[in-house]
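Student: Structure here, sequence nowhere to be found:
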């Protein structure tokens, strides 16, 4: 199982990279812990090895700019694009500039193949100086990855400067990691005693078509697809 982390932080160290690392750690911990609790059924333990690859976009800035001019990626950029396309899941985190994602972050996803993220579970996150930018994940990041036909997970994590060290941030990171783990490892869908959640990833991807509407927002609950015409008819009756 392979997770690719795309971090658009510009400094070293950066809060963006810190958030990306914590999201990856939460996902790996949930997936591996769930597999260790009889993930194979009938008392058979399933070994889940989670490999995490981090792509620091600041190291690729020159090659990304060159790609726009020449139409061809350099060797390191090509390797990064291939890694994202081959990943089982993606974690994408950007700093906030001018109330949106950074130009470097957007440029990387501008040069990626248009089909590379189709149906791929993506966990989104952002960092900023104040809580005023917390909705950037919803008005900027989520539409971007929806356009790329990715399966964007319900919980997005925004971390303002004052959030670090607070319990609320840790809880959001844990929840987001658990959601991504559910799509990567069947055993990680739920480890609570007596729980038996069955989430079909292909069914979860299906609601992204233009002909249906998602009526459940948490993958732990499963997804139900309602034809758009029926959805409108029901609203008209109400």
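Tutor: Now that the structure is in, tell me what you want to look at. Only a predicted model underlies this, so the values are computations on that prediction, with no experimental measurement involved.
Student: Going by C-alpha atoms from here, please, whenever you check contacts or count neighbours.
Tutor: Noted.
Student: Residue 105 contacts residue 58, doesn't it?
Tutor: No: the pair residue 105 and residue 58 does not pass the contact test of CA atoms under 8 Å, sitting 9.3 Å apart.
Student: Looking at the two, which one has more neighbours?
Tutor: residue 105 (20 against 16; other CA atoms under 10 Å).
Student: in the helix or strand that contains the more buried one, what's buried?
Tutor: Residue 105 belongs to helix 103-111 when assigned by DSSP states H and E. Within helix 103-111, the residues that count as buried by 16 or more other CA atoms under 10 Å are 104, 105, 107, 108, 109, 111.
Student: Check which helices and strands it sits against.
Tutor: helix 61-70 (3 or more CA pairs under 8 Å, 6 or more residues apart in numbering; DSSP states H and E).
Student: take the one below as the second:
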């Protein structure tokens, strides 16, 4: 009997510092996806974190020469070959970082077609959270990816907050986004009727993922 191929989850982190809150958020999201996938089926899950700061020079060279160095090509292949993608950027001048945009500029605009993606960002203030909807979601929609309903923004104060009766804390948003990506990777996606639906909400809460892809493939 042939072994089942592992599910591949790739997280791209565009943080520039070390340590980086952007990398930390990528790790937390990847961990949430791994936990849900491992609990839901008897299948190995491979998680890869790509830190763009380590590829900055290669990205610049590729933009100039048109030829990706070996490590950059491996990163691009990992992203395009993943079953599910997590994309995390710090906020610079009310948008994603130049490094983040430059990396995704190198990916063919059909290479992510139908791929489920969780978008996330970090910043110093909650006022920049709209970068998720005004910049990141349009970018991945252009790349024909399936951007999942829950996006995650982490401001500085969010790391020490668990939320209250009026707001949802960062840990619960991470778990919800991770659950949505796990659901999509397994061939299902959240219907969109409620942003709080997750894998635990039963079969009525989801629609076949293949149905979601049909529109993209025939467009």
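Tutor: Now that the structure is in, tell me what you want to look at. None of the values given here were measured: they were computed from a predicted structure.
Student: Got a TM-score for the two of them?
Tutor: Remark: TM-score between the superposed chains equals 0.85 [TM-score structural alignment, normalised by the length of the second structure]; 198 aligned residues with a CA RMSD of 1.9 Å.
Student: what about the most centrally placed residue in the first structure, distance to residue 174 of the first structure?
Tutor: Residue closest to the average C-alpha location in the first structure (CA atoms, centre = their mean): residue 123, at 1.5 Å. Between residue 123 of the first structure and residue 174 of the first structure the distance is 12 Å, computed by CA to CA, to the nearest Å.
Student: what about the counterpart of residue 19 of the first structure in the second structure, how many residues close to it?
Tutor: Mapped onto the second structure by TM-score structural alignment, residue 19 of the first structure lines up with residue 25. A count of nearby residues for residue 25 of the second structure, using other CA under 10 Å, gives 26.
Student: returning to that earlier point: find the residue closest to the residue nearest to the centre of the first structure in space, skipping its chain neighbours.
Tutor: residue 91 (4.7 Å; CA to CA, 6 or more residues apart in numbering).
Student: element containing the one you found, please.
Tutor: strand 89-97.
Student: which residues touch that strand?
Tutor: For strand 89-97 of the first structure, the surrounding residues in contact (CA atoms under 8 Å, 6 or more residues apart in numbering) are 2-9, 16-17, 19-20, 23-24, 84, 101-102, 105, 120-128, 133, 136, 180, 184.
Student: before we move on, the earlier item: between the buried residues of helix 103-111 of the first structure, which is nearest residue 201 of the first structure?
Tutor: residue 109 (23.6 Å; CA to CA).
Student: The closest one maps to what in the second structure?
Tutor: Residue 109 of the first structure maps onto residue 104 in the second structure, by TM-score structural alignment.
Student: Residue 41 of the second structure versus its match, what's the distance?
Tutor: From residue 104 of the second structure to residue 41 of the second structure the distance is 31 Å (CA to CA).
Student: The residue nearest to residue 162 of the second structure when sequence neighbours are not counted and residue 176 of the second structure: what is the separation?
Tutor: Excluding the flanking residues, the one nearest residue 162 of the second structure by CA to CA, 6+ apart is residue 169, at 4.3 Å. In this view, residue 169 of the second structure and residue 176 of the second structure are 11 Å apart by CA to CA.
Student: Same check on residue 133 of the second structure?
Tutor: For residue 133 of the second structure relative to residue 176 of the second structure (CA to CA), the value is 17 Å.
Student: Ok, residue 13 of the second structure next?
Tutor: On the measure of CA to CA, residue 13 of the second structure and residue 176 of the second structure end up 19 Å apart.
Student: quick revisit: show residues contacting the helix holding residue 105 of the first structure.
Tutor: Helix 103-111 of the first structure is contacted from outside by 8, 57, 58, 61, 64, 67, 68, 94, using CA under 8 Å, 6+ apart.
Student: with the second structure superposed, average distance for that helix?
Tutor: For helix 103-111 of the first structure, the mean distance to aligned residues of the second structure following superposition is 0.2 Å (mean CA distance after the TM-score superposition for the first structure).
Student: what's the spacing between that helix and its chain's center?
Tutor: Remark: helix 103-111 of the first structure is offset 16 Å from the chain centroid, using CA atoms, centre = their mean, to the nearest Å.
Student: superposed on the second structure, where does whichever helix or strand comes after that helix end up, distance-wise?
Tutor: Moving toward the C-terminus from helix 103-111 of the first structure, the first helix or strand encountered (DSSP H and E) is strand 121-128. Aligned to the second structure and superposed, strand 121-128 of the first structure gives a mean residue distance of 0.3 Å (mean CA distance after the TM-score superposition for the first structure).
Student: In the second structure, what range does strand 121-128 of the first structure match?
Tutor: Against the second structure, strand 121-128 of the first structure falls on residues 116-123 (TM-score structural alignment).
Student: Can you show me the helices along the first structure?
Tutor: Remark: helices assigned in the first structure by DSSP state H are 15-36, 61-70, 75-86, 103-111, 136, 142-147, 167-184, 201-205, 228-237.
Student: between the fourth one and helix 75-86, how many degrees?
Tutor: With axes from the mean of the first three to the mean of the last three CA atoms, to 10 degrees as the basis, helix 103-111 of the first structure and helix 75-86 are set at 70 degrees to each other.
Student: What's the ChimeraX line that selects buried ones from the contacts of strand 89-97 of the first structure?
Tutor: With 16+ other CA under 10 Å as the criterion, this ChimeraX line picks the buried residues out of the contacts of strand 89-97 of the first structure:
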select :2,3,4,5,6,7,8,9,16,17,19,20,23,24,84,101,102,105,120,121,122,123,124,125,126,127,128,133,136,180,184
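Student: Tell me how far residue 147 of the first structure lies from residue 190 of the first structure.
Tutor: 29 Å.
Student: More neighbours: which of those two?
Tutor: residue 190 (21 against 11).
Student: Now render the helices of the first structure as JSON lines, adding distance to residue 212 of the first structure.
Tutor: Output for the helices of the first structure, formatted as JSON lines (distance: least, CA to CA, whole Å):
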{"stretch": "helix 15-36", "distance to residue 212 of the first structure": "29"}
{"stretch": "helix 61-70", "distance to residue 212 of the first structure": "35"}
{"stretch": "helix 75-86", "distance to residue 212 of the first structure": "26"}
{"stretch": "helix 103-111", "distance to residue 212 of the first structure": "26"}
{"stretch": "helix 136", "distance to residue 212 of the first structure": "26"}
{"stretch": "helix 142-147", "distance to residue 212 of the first structure": "14"}
{"stretch": "helix 167-184", "distance to residue 212 of the first structure": "21"}
{"stretch": "helix 201-205", "distance to residue 212 of the first structure": "11"}
{"stretch": "helix 228-237", "distance to residue 212 of the first structure": "5"}
